[in-house]
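Q: using only what follows, build the 3D model:
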Amino acid sequence: MRCAACARSAPAHTSAPRTIPGRVWRDPEIVTALTGWEFGAAFRRIRQITPLSQDDLAALTGLSQSYLSALESGNRRLTNAERIKGVLGRLGVPPHAAPTLVPGAVAHPAPAVPTEVLSEAVWESPVDVARRLNTTTASNTDPTTLLVLNEGISDVVERYETEGPYRLAGEVLKLRHYTDELLEGRQPPRQRETLFKLAAQASGLLGYMAVNAGREALAEAYCTEAEDLATHIGDRELIMWIHGTRSLNAYYAGRYDEAVARADAGVAIDPGHPQAIRLQVNGRARALGKLGDAAGAERAIAAAEDLSQRHQVPNGLTSCISFAPYAMARTLANAATAHVALCSPKWVLAYANQIDELVEHSDSAWSRALVRLDVATALITGDRPDIEQAMMLGRQVLRADGGAPIRSVVQRAGDLHRIAAPWQDVPAVREYGDALREWQAAPQARALVKSAKISRPTQQTEQMRRAADAAHHRPGSLPSQSSAQHH
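A: All right, here's what the predicted structure looks like:
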């Protein structure tokens, strides 16, 4: 036996049990640090309230003492999921204290600790408290940086319909990479949540741009990344927006059942949310129109219009890539597109007429192009086909200086020519065909044409072509010069 003096003079760590006391997992600072992936702060706090040294923690966690020291000082971060799971398992971290992004990190219950150890009070010095406070609130991201990143996202949204994905994707990639660099450092929880949202928005924008550029697989990868980031911070509105972009991707790939399912999943999150307007009319109505489900498409359009009346939606014609809810003009433009697929030319013209002035005076060359192509298709498939007017609208789209084309414009321009096939001997149709071939020969348009041919089923276009053919052979249905209002 040792005398009392020898026992008191012995180093504390030599008699300390190499286990984690159960009370540790009830300490609010430790729980907050672990669930926030601040493992260095958690290890430092464990040592402050227990007799354990860094060497003891190294033996328990399987990490080196030098690595633990770097974690505690903030010079290193533990980010590898598999490594984290192993460390938490060896420490016996209970479910309530384990990070939510590391599933299965629960291990066996913490072993019992002698009563005399639990009863010992471990006090800190005022310097320890001050040092911990400074470390906990330290950040590599100031408010100005977050503001600049947010303004960068907003600026891309505003410029998108005039500059397009080919010119802006590089800017968004830089924003996305910068958020990753910042997330490697330290931030208080609110700043970190803001960075996660900005990263999710940047990935979402890249996903939408990839859809417009005909990069289907890349679009899905970006959307998966964006949804995972948004889910981590519980941003339901952004998750709904991402479901809408995934629905759009499936739609342009010709997978209309999947497009409906993606939109349905988004609506299910919050059916009364303003983001459900886009999901109903752009996701459900258009895809159901392609599937020939007129009743379903009409219900989706009605739901979108009802939500637009219940909420204060933006005025004018919002950018197609905006995170804001759909404005009424964009809702009606999508309703017109749904009725194109349903071969309901009167409804197409009615919806287009309601938004004619807004579309014509907007900065969105793509919106003008898409509405004109929808109207041109309606003019061909109506009771009195107006071939001259339809082809004139088509040529306006091809001549317009709208920048680089996007997938939807390329597809609809090609569909218009196929639907006009019964009138191929009419000079206006031949002129449109010549102009279309020249327009499609441009490098970016050529790539999109190839993508459209690979992924788009022709059944719906053939149905419209047959409707046009029936109109062509209907008695008294000679091409009219003025059978519909000029658009």
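
Q: going forward, measure contacts between C-alpha atoms and count neighbours the same way
A: OK.

Q: list the buried residues of the helix or strand where residue 395 lies.
A: Using DSSP states H and E, residue 395 maps to helix 387-399. Buried residues in helix 387-399, defined by neighbour count with 16 or more other Cα atoms under 10 Å: 387, 388, 389, 390, 391, 392, 393, 394, 395, 396, 397, 398.

Q: just those residues now: which is nearest residue 194?
A: Taking Cα to Cα as the measure, residue 194 lies nearest residue 397 of the buried residues of helix 387-399, at 40.6 Å.

Q: another one to check against the first:
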Amino acid sequence: MADTDEIKGARRDLGRRLAQLRKATGHTQHGFARLVQYGRSSVANTETGHQCPDRAFWVRCDTVLQTGGLLAEEYDRIAERAQQQHRRSATEAARTIPGPATAIRIGLDSAGNDGSVLWEHEDSIDARRLVLKSCNDDDARLAYLEDEVGRAIADNERLPPAVLVARMRPLRTYVDQLMCGRQHPPQRARLYSVAAYMSGLLGALALDLGAFRVAHAYAAEAFDLAEAAQQRDVQAWARATQSLIAFYTGDYHDALAYAQDGLRRGGTGPHSIRLTINGKARALAHLGDRYAVDKAVDHAFTALSDYPSSAQASASLALGPYCQARTAANAATAYLTLGSGTDVTTHLTTAIDAFDAAALRGPQALSRLDLATAYLNRGNPEPEQASALALEALTLTADQRYESVSQRARHFLATARPFAQQPQLRQVAELLGDRTQIGAQAPPALPSPS
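A: Model prediction:
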């Protein structure tokens, strides 16, 4: 449905406003286009009102021009007026359809009976088709959002959590606005799934930053959205994220319950390994059930054979199956809780190499802290080597400050109390108390994170 002159004029005004702000800040069209990651012709056509880019364009313009969201807010107002006008036009079209007086009368039926059947006029059917087609989403927009989710999940543990939060919150708001519009059922399921992944990721990032109540709220929202989408794989993914957050907030029974429900919903799907090893095994370890931990670990490693191996380490919030390194690292964490040092070192041998190669700082640090704690639990403790590993872990995550790393470091220091006079242990305690003291660079012996 074509836009009215009023809407076209409002978009031209918005384009002129962009041009004014761009010029006031000294940006050329070419330089500005590079900053917002659009073509120069797109910027030029938008400023003259000949092109109507989506909301993501205006959000990037606000970021570069530091307008405080001014352009995106005006875009939202125009989009809302356009939607209202489209709905009014569709309603008016339906009202002008000929009524029963002009309907088609059918005389005798095949049996010779005068049924006087009145059919709807074809214009009435066409009007309903018009409403059906008035959808505010298309496959290109949904594909863009799905790509953004995948990119953000891949960047998790590579970029500081606050950086990803700043990237994802405007997108989550944008998706929420789209959800208020009209979509066909398959598109709506995709949109709700995207929203579920975004909320789940924001929940995990809130956990990384120590905002536990916000993390729980986001994760619960992620599951509700996945359930509304009626996508069982997405439900399983959301349950795995809820289990992760419950684990780090000390709610081990909840962590286990979420993992078990995720397995019921996802079956043997791609999230079964994560739910089993990250959810069940670690929670069961804290609940003291060694037999169940062994069973969960065996099941997770057996399930790995159902999926092709990959040279890359999977993401912590992977949309696909967990890799060998992730599975081994989570098994090590479970066995560390049970006090089984041999199982810890065995599982971590290959995991640390994989995480170092992938430059995933969170897993690099967590694996080192688990191995450091295992060194203290040996029959012949090695506090010096353990302290060196702990220092490496805190150095690797100096910029990120993951809550999970802080918790694991506190557990390490509690285990190290008998060796409190060790100078490096005191340094670990000082660095944990004030993470800003740590330099951003890793020790020379470690791979340089990219």
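
Q: TM-score for the pair, please.
A: Once superposed, the chains reach a TM-score of 0.69 (TM-score structural alignment, normalised by the length of structure 2), with 332 aligned residues with a Cα RMSD of 2.3 Å.

Q: now the buried residues of helix 387-399 of structure 1 as a markdown table including distance to residue 198 of structure 1?
A: Written out in a markdown table, the entries for these read as follows (distance: Cα to Cα, whole Å):
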| residue | distance to residue 198 of structure 1 |
| --- | --- |
| 387 | 48 |
| 388 | 48 |
| 389 | 45 |
| 390 | 43 |
| 391 | 44 |
| 392 | 43 |
| 393 | 40 |
| 394 | 39 |
| 395 | 40 |
| 396 | 38 |
| 397 | 35 |
| 398 | 36 |
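
Q: any idea which of those is closest to residue 231 of structure 1?
A: For residue 231 of structure 1, the nearest member of these is residue 397. The distance, counting by Cα to Cα, is 39.9 Å.

Q: that closest one -> structure 2?
A: Matched across to structure 2, residue 397 of structure 1 falls on residue 393, judged by TM-score structural alignment.

Q: and the helices in the stretch 251-400 of structure 2, which stretches?
A: 252-266, 272-274, 282-286, 290-304, 324-337, 341-358, 361-376, 383-396 (DSSP state H, counting those that start in this stretch).

Q: read off where the shortest one ends up in structure 1.
A: The alignment of helix 272-274 of structure 2 onto structure 1 (TM-score structural alignment) spans residues 276-278.

Q: what's the average distance of the matching stretch to structure 2?
A: Averaged over the aligned pairs, stretch 276-278 of structure 1 sits 1.0 Å from structure 2 after superposition, using mean Cα distance after the TM-score superposition for structure 1.

Q: contact partners of that stretch?
A: Applying Cα atoms under 8 Å, 6 or more residues apart in numbering, the contact partners of stretch 276-278 of structure 1 are 240, 244, 266-267, 270, 303-305, 307-308, 325-326, 331.

Q: pick the most buried one from the helices of the stretch 251-400 of structure 2.
A: Highest mean neighbour count among the helices of the stretch 251-400 of structure 2 (mean count of other Cα atoms under 10 Å): helix 272-274, with a mean of 29.

Q: make sure the match of residue 397 of structure 1 is actually in contact with residue 366.
A: Yes: in this structure residue 393 of structure 2 lies within contact range of residue 366 using Cα atoms under 8 Å: 7.0 Å.
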